[in-house]
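>>> Okay, structure incoming, though there's no sequence with it:
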């Protein structure tokens, strides 16, 4: 391949290419964020229980993992342009099926089609950046990718709340379908066909691919079910997880032994890549855990409406968009990553500390928004910096670089599920401890309990007989104890989060891998 001229290196990339790079990450993060935030109204409309909705998420993630692994093979046989057009068509078709579905089966089918399409969008976006010749111009591609990612993440809660409040949840999927169709235009204009020199495909063998899909399902199923069954069926869940890990280990072993693997795992034993992978996993764990807990905290802990929770979550993440806009100016001049990692983890620590001090009377602008802004800053400082630093040692081999991107995005599916599991199991444990402590105070002789009982009994006596009034008063106190224990559990989560973030800042200062 002929080396690019200085003029090519310095020229700004074509608008269609930058639009493709940004659109792919925007669509992926927007649709995933909207579906996660709007889980409750979607469940109500399609008649799915939380367990059934969780199963839909597990199937989506498993299909995504398999499709990410097959991406190189598919691009090799179809060409990048036709592969992306087919992906966008599958995304649009799946979104339309979801919008029109009225039961769990239809919604599951739509999400499977969306997983087939959206699975490798982030990987494709990053690999499309490499179509820009090395040099300062390539940073425009990185900025387009990160802009799509952070704006999609930030807009998702707000758009989900607007859609549900005005025209119902199907509007989210009509929007995703329209965006996927629109993105076909820059893809058709900018992406190369089979003549583009796709990475070596490797062999798509049935047994390893089946092991990858089954292992992902068992592991993710164990993580999802832990919300409901961790304390009652922990050994069965551990068995599922162990079987899933064994299947994934078989996939990894077969790929390293294969002469033409789908993923060149053996070429990824670099300390910089493995450290970056650990950082990515932490970020995706935070996305899963806080994406679940923050709306819950705003709604149940602070008594805010669903739409208000969406608006403020979006505003907080929007602060991250502004943060990245500033970072995009600083990174070319001061590329050393350590200071960004330290700043990002300090922002996460501030988020945890501020959230752990909230009370039911907290002011949204004065107390909640600064905390959410710090969380947005963490996401948009640490994730782009990690993305720029993790793969620098793998760029010499285009195949290893592409496969490393695929591995990272496969682990992202597991990382977010793991984050939700950690948050939900932690909530159960913390809430049970607080509930036990609070219920010990509900006994005769406790002055505060007896005073509350008298007040509530007097209140309910105006609408029921004395016996019923006393029962209603006791039920009200039990409900208050349950709500209080849930709120205290949320505060404990954010205290632990602040401690983890401070440890991350210290590690960032001491480490010598990213300098």
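The structure has been received and is ready for your questions. In this text the structure is predicted, and so the values were computed from the model without any measurement. Numbers count the residues shown, from 1 in each chain.
>>> use CA for all of it now, contacts and neighbours both
OK.
>>> Please enumerate the helices of the stretch 351-500 of the chain.
Secondary structure of the stretch 351-500 of the chain, counting by DSSP state H, counting those that start in this stretch: helices at 369-390, 398-439, 447-460, 466-510.
>>> residue contacts, the nearest residue to residue 103 once chain neighbours are set aside?
Among residues not flanking residue 103 along the chain, residue 46 sits closest, at 4.3 Å (Cα to Cα, 6 or more residues apart in numbering). By Cα atoms under 8 Å, 6 or more residues apart in numbering, the contact set of residue 46 is 101-104, 107.
>>> Selection in PyMOL covering whichever of those are buried, please.
Buried residues within the contacts of residue 46, by 16 or more other Cα atoms under 10 Å, are selected in PyMOL with:
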select buried, resi 101+103+104+107
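>>> Adding distance to residue 26 and secondary structure, write the contacts of residue 46 out as JSON lines.
As requested, the contacts of residue 46 are exported to JSON lines (distance: Cα to Cα, whole Å; DSSP: H, G, I helix; E, B strand; the rest coil):
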{"residue": "101", "distance to residue 26": "24", "secondary structure": "coil"}
{"residue": "102", "distance to residue 26": "27", "secondary structure": "coil"}
{"residue": "103", "distance to residue 26": "28", "secondary structure": "coil"}
{"residue": "104", "distance to residue 26": "26", "secondary structure": "helix"}
{"residue": "107", "distance to residue 26": "22", "secondary structure": "helix"}
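>>> got another, please set it beside the one above:
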């Protein structure tokens, strides 16, 4: 078959609008589903009779399936035709959503979530490739801006939407809402999306089965280690140690296989492109910040401030709306030729200001008003990161390499998020313990001030009808609770400070790389 000219895929007018809506809708479906279950885990646990460790698999299974399938999407699109593969992925995702809602026990739900993740991972990258190729080269920045609105808003929409559904209906409905959207998206895909022709399909004996096996063992094991390492005490646990070794050897064997096999499942040679190499590293760091901050803020508001899941989720919405509003302006700035590396550097700097501001305002009773402007700043920072990083990564790629490049940036963003959450939870446990020990060491029972506080609390409890001994025990409990809250607050302050330092350290790295290698102007390279 003859390779289709790239321009054949560019759409105009009504068709382009429909294709864009379909692709963004599918990306949104996939991303909302990664976070929507977080607030429903308690209800699922109750109705399915699962333990806390068991229920965590509902998130882990989906994430593992996601990161395994993302690097393979470009290859699968070429094998089955992009339109057919995209439609099949939506159907798999939609059917699995129905089965998740109908699951009778925890392991049924985990199995269906894995299948849902296999369909969902494909939606994300294929949607990005479809949007990129539907726009002429000069408007690619705007195309990424439109796609970026879905990707950035998605993680934030999940918790409040999940909280509302769980509070007003029941947990299966967080899966059922995917069904009507999935049906509409499937019909629109079959009617409007085109498939590029990329040479002949491979025969079954040419398929890179070893590549698939090494990729699945590397990514699957790594994702499990990241999700369960903290609760299982990292390398003191035999399973975590074994899977870490599997992951390392899986990666080495995967790289060797892909560089030597004639028909690799993932084309690693595409990483020779300087812009894509830089873009994948920056995608990783952005995933770290995006998912890391989306993870910390709701936990802080729920565990320290005592907010409901819905309120905690709603707090992040203005930040996402800010990012959404910024997207078209950033698309225009890229079209005017403003270097993406400068925009990314400013984005990281703004993210540093956001974390520094949060570090300074966190207390045991911080209000939503105090967090409003820092979170708006977060939205501005994310806007300056997402579109420039994505367009920079894909700007010098052509034809089927666009899909392969999109797969790399998508996978690195997801892995950055997983690393971010794993590292943050580990450090939270370490810092919390340290602060608790420090605070307790300052509570000297012989100190007059401590004795006064205990007496005041004891008298308060006795006035409510408790006996002398009961009131004394409750007074000590109350002091212990205050220590716990205070150590939590200090921990969140530390986490924000270190996150900010990480982003600050990235800035010279970004500017240095682009100055040293910037022989091709990204804006010109797109033509």
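Alright, I've got the coordinates. The shown structure was predicted, so the numbers you read here are calculated from the model rather than taken from an experiment.
>>> Could you say which of the helices of the stretch 351-500 of the first structure is packed most deeply?
helix 369-390 (a mean of 24; mean count of other Cα atoms under 10 Å).
>>> show me what contacts the equivalent of residue 475 of the second structure over in the first structure?
Residue pairing (TM-score structural alignment): residue 475 of the second structure is matched to residue 473 of the first structure. By Cα under 8 Å, 6+ apart, residue 473 of the first structure lies in contact with 453, 456-457, 460.
>>> which one of those sits closest to residue 291 of the first structure?
Residue 291 of the first structure lies nearest to residue 456 out of the contacts of residue 473 of the first structure, by Cα to Cα, at 36.2 Å.
>>> need the contact list for the closest one.
Neighbouring residues of residue 456 of the first structure by Cα under 8 Å, 6+ apart: 469-470, 473.
>>> repeat for residue 376 of the first structure
316-321.
>>> Swap in 7 Å and give it another go.
Contacts for residue 376 of the first structure (Cα atoms under 7 Å, 6 or more residues apart in numbering) come out as 316-320.
>>> What's the match for it in the second structure?
Using TM-score structural alignment, the partner of residue 376 of the first structure in the second structure is residue 379.
>>> Ok, residue 91 of the first structure next?
Using TM-score structural alignment, residue 91 of the first structure sits opposite residue 93 in the second structure.
>>> wait, doesn't its match sit right on residue 121?
No. Taking contacts as Cα atoms under 7 Å, residue 93 of the second structure lies outside contact range of residue 121: 9.4 Å.
>>> thinking again about what came up before, what helix or strand is the match of residue 91 of the first structure located in?
Element membership of residue 93 of the second structure [criterion: DSSP states H and E] is helix 82-101.
>>> how near is the aligned residue in the second structure for residue 325 of the first structure to residue 141 of the second structure?
Using TM-score structural alignment, the partner of residue 325 of the first structure in the second structure is residue 328. For residue 328 of the second structure, the distance to residue 141 of the second structure (Cα to Cα, to the nearest Å) stands at 9 Å.
>>> Pick out whichever of those two has more residues nearby.
Each of residue 328 of the second structure and residue 141 has its neighbours counted (other Cα atoms under 10 Å); residue 141 has more, 29 against 21.
>>> How about the contacts made by the more buried one?
Here residue 141 of the second structure is in contact with 331, 334-335, 387, 391 (criterion: Cα under 7 Å, 6+ apart).
>>> can you check residue 230 of the second structure too?
Neighbouring residues of residue 230 of the second structure by Cα under 7 Å, 6+ apart: 425-426.
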